[in-house]
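Chemist: Sharing a model prediction with you, sequence too.
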Amino acid sequence: MKRINIVLYRTVFILNLLLILGMSWGNKNFNSNNISSTPAIPSLAPMLEKVMPSVISINIEGSTIIHTSRLPHQFQPFFDDNSPFCQKNSPFHNSPFCHSNSNSNNSANEKFRALGSGVIIDAEKGYAVTNNHVVENANTIQAQLSDGRRYEAYVIGKDARSDIALIQLKNAKNLSAIKIADSDNLRVGDYTVAIGNPYGLGETVTSGIISALGRSGLNIEHYENFIQTDAAINRGNSGGALVNLNGELIGINTAILAPDGGNIGIGFAIPGNMVKNLTAQMAQFGQVRRGELGIIGMELTSDLAKIMKINTHKGAFVSQVLPDSSAFQAGIKAGDIIVSLNKKPISSFAALRAEIGSLPVTTKMTLGIFRDSQIKYIFVELKPSVKHNMNFGDIYTGIEGANLSNYLDKQKGVKVENVKINSPAAKIGFKQDDIIIEVNQNLINNLDDLKRALDSNSNVLVFRVKRGINNIYLVSE
């Protein structure tokens, strides 16, 4: 019993000693001097103090022409400005159905006011970038700086396909411009800060991260390669800045996914590199002078890759090369897969279209082509963009609407005798005198072969077609 008491006393003594030492250590490490030297909580304020002067609020007064034709909607296209029904020699010329006729009362000039945001990118010249939809149909533009100064602004150039516009602040002095970062270096998870003028409240800052890169297929713009962020973006933020933690511009806020009209953490911004390329052209020419690669392409889906026996699943599938185009002269062929542009990976056809769509005429580049299970590099110089009487990128199921026959000119295949307008076959892209020589990489010698191929219940049909001296690919899915 005595031994037990001694052990207990020793235990209590040791515990008290440890407690005293612990208190002494705690006092030593948590004195007032140490508390004052604790690092401050990180803040965005220093960065924002530098960036905010370059972000402007934009007030628009404009007008649009509202057509009030009583024609049913499905008939209105027959009486638009370019319709033969509305030409001077037409009996319908003076009718109220012809929109542009000055003698008709079928249109009204409706005035509106709108709000948006912009970002100063050239302090010396007073240039600021915003969205095309912010300044579209504007009669007057007023830009307000963070310090309250107001300036009249006017449009230098705009581009509806990318939704980018360049404006100039009139007689503005002592401006602050933002630096544009290399948006190719962005990564999912990078921190973002959105600055703009939501709902006309004035400069507002929200933060988040990059949720995704290269977003497309949203049917927002023609060229889609968006940065997706969860930083709150609302109405009025359009044209505002998306910046990194260094205060560099990484994108121009453009759109939100908002089923109920409010922010749900899915916003989209146009990448800084695209903004830089397009505004440079606007500053020089007053418009975008795009170069054209000269291909018709589509997304490389897993089904398409399987049918074509392609062991890659990223890239832009080339279904057709236009005659005398940049691609044609460089040696690009139908069936090629473009996987890189100047060593930058190309993940999809939408990404390729967005990249090419921001490059000016005569741009020289190197394309990485996947062909015959190998990567080949091809040098290309972009030619001026021209209009083609073709329907780019539309893919429909079925082959109904084409009259076919066995090709009897000492060659194997099935000839397309004619194609009914607006038929499934026409929408796939078939034309009169096309020769179908393969379906899903199976040779087509005659109509029986074609029938078996069409009856295969494949989700995707890839037609290899001889058109003139060229081979092209048409896809139905």
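Modeler: Alright, I've got the coordinates.
Chemist: For the rest of this, base every contact and every neighbour count on C-alpha atoms.
Modeler: Will do.
Chemist: ok, longest helix in this structure?
Modeler: Criterion DSSP state H: the longest helix present in the chain is helix 2-29.
Chemist: Does that one pack against any helices or strands, and if so which?
Modeler: If contacts are counted by 3 or more Cα pairs under 8 Å, 6 or more residues apart in numbering; DSSP states H and E, helix 2-29 sits against no helix or strand.
Chemist: can you give me the helices in the stretch 101-250 of the chain?
Modeler: 132-135 (DSSP state H, counting those that start in this stretch).
Chemist: Mind jotting down where the strands sit in it?
Modeler: 107-122, 127-130, 138-144, 150-159, 164-169, 191-196, 204-215, 226-229, 241-243, 249-256 (DSSP state E, counting those that start in this stretch).
Chemist: Can you say which of those strands is nearest to residue 442?
Modeler: For these, the distance to residue 442 is smallest for strand 204-215, at 34.5 Å, taking Cα to Cα.
Chemist: Run a quick neighbour tally on residue 337.
Modeler: 30 (other Cα atoms under 10 Å).
Chemist: nearest spatial neighbour of it, skipping sequence neighbours?
Modeler: residue 317 (4.6 Å; Cα to Cα, 6 or more residues apart in numbering).
Chemist: Show residues contacting the helix or strand where the one you found lies.
Modeler: In this structure, residue 317 sits in strand 316-321 according to DSSP states H and E. Contacts to strand 316-321, defined as Cα atoms under 8 Å, 6 or more residues apart in numbering, come from residues 294-300, 327-328, 332-339, 346-350, 352, 471-474.
Chemist: One more to weigh against that first structure:
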Amino acid sequence: MKKLGLFISAALVSSSLTLAIAPAQAKLPFSIGSQEMPSLAPMLEETTPAVVSISVKGTHEIEQQRIPEAFRFFFGNPRQQPQERPFRGLGSGVIIDADKGYIVTNNHVIDEADEIMVTLKDGRQIEATKLGSDKDSDIALLQIEADELTEIVVSDSDELRVGDFTVAIGSPFGLGQTVTSGIVSALGRSGLNIENFEDFIQTDAAINSGNSGGALVNLRGELIGINTAILGPNGGNVGIGFAIPSNMMRNLVNQIIEFGEVRRGVLGVTGLSVNGEIAKAMELETNQGGFVEQVAKDSAAEEAGIKAGDVITKVNGKRIKSFSELRGKIGSIGAGKDVKITVVTREGKERTYKVTLKKPQSPKLEAVKLHNMLDGAQLESHEDEKGVKGILVTSVAEDSPAHYIGLQANDVIIGVNRTKTNNMGELREFFKDREGLFALNVLRGNTTLYLMLR
């Protein structure tokens, strides 16, 4: 469950809503007398197999209740040990690549889970592997191995307009797949303190707990968002639901596939949202956007020419309403990517800058998170011209642990022990909670060798 204001639930779908659809946008499978009846059924028959139910099991640590000071004379002062408590959870997910078995869901659905089980619409149950996740944006990527999967078509969420019809698909309360409908109520919702990076689609499609990670689609059955949270007084639906836009999801998932994690780009500005009061005080000609208070030295923004006092009004040609929305959009774009930033300058002129986002000031090496003997190696997911997948070693620092075990630049890690690793996410998942001696299977030119990790 996620809480905000009165209540925010770990999202979504249950009740139904009557929706009048223009006949031009819906198929007409049957009629009563001479009256043709519009229906979403043909679209849903093609789309719903791409939405799955997710059940998880695991344990999390809880602190034991501390002994009050007045009673420590009788019980002493034993060291407080964290206690593990088992948990179970339910959510939803969306198949975005049938060939590779990729499923997108929310991070909070699978966070801390030891077992992730996916149930397809046809009833098949398959254990999933977590390839990577991002807590700050609440996105996670899973993978299953199965035949005859159905993937969803991902739409361009930047083309959405308030008033567009929406359909939410998921498994609320563990009831099984459920469909509800509504419209886009608002775009670019941020500042809700649900996630660290927010740029939500708001919809009035009925949404309830257990639908987190499910699909928000348009009338063509294309994915426009990942259902994430609801606003309600007691966890019930009141017609205010939030979904992560499909473009934001796609940016984040592509980074997880390539690196095994999200590597955010940094613009290098601090500021606040423009409102009437700020616009009056600064004599601005706009009442919306992100007012730039400071530009960090040697940042992407400084190199592009953005200055303190500018108001950022658009990202890649799409208007933004607040600094929070700016932060959410930039936060889903990877380091090294180019982005067009439009500003209204202090002189009142509109200018557009091409900005190449930089890495955070103190990036953590991916190798440190995998195994301490890989410290000093820069790694990235890789696929060669022959279709061989693995993890490419782009560089190895001299006298580092990775150098000590014999790892070299241009080596390709293709497995550990007898487990094949196709990307950074799979390599990280292998090392998770494992100790002991490991044999790193490395492809060096046309030669295969093993390097030992102790």
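Modeler: It's in. Quick caveat, the model's predicted, so the values are computed rather than measured.
Chemist: quick one: TM-score?
Modeler: For this chain pair, the superposition-based TM-score is 0.69 by TM-score structural alignment, normalised by the length of structure 2; 324 aligned residues with a Cα RMSD of 1.7 Å.
Chemist: quick revisit: quick one: which of the contacts of strand 316-321 of structure 1 sit in helices?
Modeler: Filtering the contacts of strand 316-321 of structure 1 for helices - DSSP H - leaves 327, 328, 349, 350, 352.
Chemist: Give the aligned equivalent of the last one in structure 2.
Modeler: Looking back up the chat, that one is residue 352 of structure 1. Under the alignment (TM-score structural alignment), residue 352 of structure 1 pairs with residue 326 in structure 2.
Chemist: With the second one instead?
Modeler: Residue 328 of structure 1 maps onto residue 302 in structure 2 when the alignment is built from TM-score structural alignment.
Chemist: how much space between that match and residue 291 of structure 2?
Modeler: 15 Å (Cα to Cα, to the nearest Å).
Chemist: do residue 226 of structure 2 as well
Modeler: Counting by Cα to Cα, the gap from residue 226 of structure 2 to residue 291 of structure 2 is 29 Å.
Chemist: Next, the contact list for the spatially most central residue of structure 1, please.
Modeler: Most central in structure 1 under Cα atoms, centre = their mean is residue 224, positioned 1.5 Å from the mean C-alpha point. For residue 224 of structure 1, the contacting residues are 162, 214, 215, 216, 217, 218, 350, 351, 354, by Cα under 8 Å, 6+ apart.
Chemist: again, only this time at 7 Å
Modeler: By Cα atoms under 7 Å, 6 or more residues apart in numbering, residue 224 of structure 1 lies in contact with 215, 216, 350, 354.
Chemist: again, but for residue 255 of structure 2
Modeler: Residue 255 of structure 2 neighbours (Cα under 7 Å, 6+ apart): 261, 262, 263.
Chemist: Just give the number of residues close to the last one.
Modeler: In this case it means residue 263 of structure 2. 23.
Chemist: what's the answer for residue 196 of structure 2, then?
Modeler: Neighbours around residue 196 of structure 2, by other Cα under 10 Å: 16.
Chemist: Map it across to structure 1 for me.
Modeler: That one, residue 196 of structure 2, aligns with residue 222 by TM-score structural alignment.
Chemist: nearest spatial neighbour of that match, skipping sequence neighbours?
Modeler: residue 161 is the one closest to residue 222 of structure 1 (Cα to Cα, 6+ apart), at 5.0 Å.
Chemist: residue in structure 2 matching that neighbour?
Modeler: Residue 161 of structure 1 maps onto residue 136 in structure 2, by TM-score structural alignment.
Chemist: Contact partners for that match?
Modeler: Contacts of residue 136 of structure 2 by Cα under 7 Å, 6+ apart are 195, 196, 197.
Chemist: if we can go back for a sec, who has more neighbours, residue 302 and residue 291 of structure 2?
Modeler: residue 291 (27 against 18).
Chemist: one step back: give me the subset of the contacts of strand 316-321 of structure 1 lying in strands.
Modeler: When the contacts of strand 316-321 of structure 1 are checked against strands (DSSP state E), the matches are 295, 296, 297, 298, 299, 337, 338, 339, 471, 472, 473, 474.
Chemist: what two of the residues you listed have the greatest distance between them?
Modeler: Most distant of these, by Cα to Cα, are 339 and 471, 20.9 Å apart.
Chemist: More neighbours: which of these two?
Modeler: residue 339 (26 against 19).
Chemist: Now the aligned partner of that one in structure 2: closest residue in space, sequence neighbours ignored.
Modeler: With TM-score structural alignment as the criterion, residue 339 of structure 1 lines up with residue 313 in structure 2. In this structure, residue 313 of structure 2 finds its nearest non-sequential neighbour in residue 289, 4.7 Å apart by Cα to Cα, 6+ apart.
Chemist: if I pick the one you found, what's in contact with it?
Modeler: Here residue 289 of structure 2 is in contact with 273, 274, 311, 312, 313, 320, 321, 322, 323 (criterion: Cα under 7 Å, 6+ apart).
Chemist: For those, which ones persist in structure 1?
Modeler: Retained in structure 1: 274, 311, 312, 313, 320, 321, 322, 323, out of the contacts of residue 289 of structure 2 (criterion both residues aligned by TM-score structural alignment, their matches' Cα atoms under 7 Å).
Chemist: which one of those residues sits closest to residue 281 of structure 2?
Modeler: Closest to residue 281 of structure 2, out of all of those and judged by Cα to Cα, is residue 274, at 10.6 Å.
Chemist: What is the equivalent residue in structure 1 for that closest one?
Modeler: In structure 1, residue 274 of structure 2 lands on residue 300 (TM-score structural alignment).
Chemist: Residue in structure 2 paired with residue 452 of structure 1?
Modeler: Checking TM-score structural alignment: residue 452 of structure 1 goes with nothing.
Chemist: for residue 452 of structure 1, helix, strand, or coil?
Modeler: helix (DSSP: H, G, I helix; E, B strand; the rest coil).
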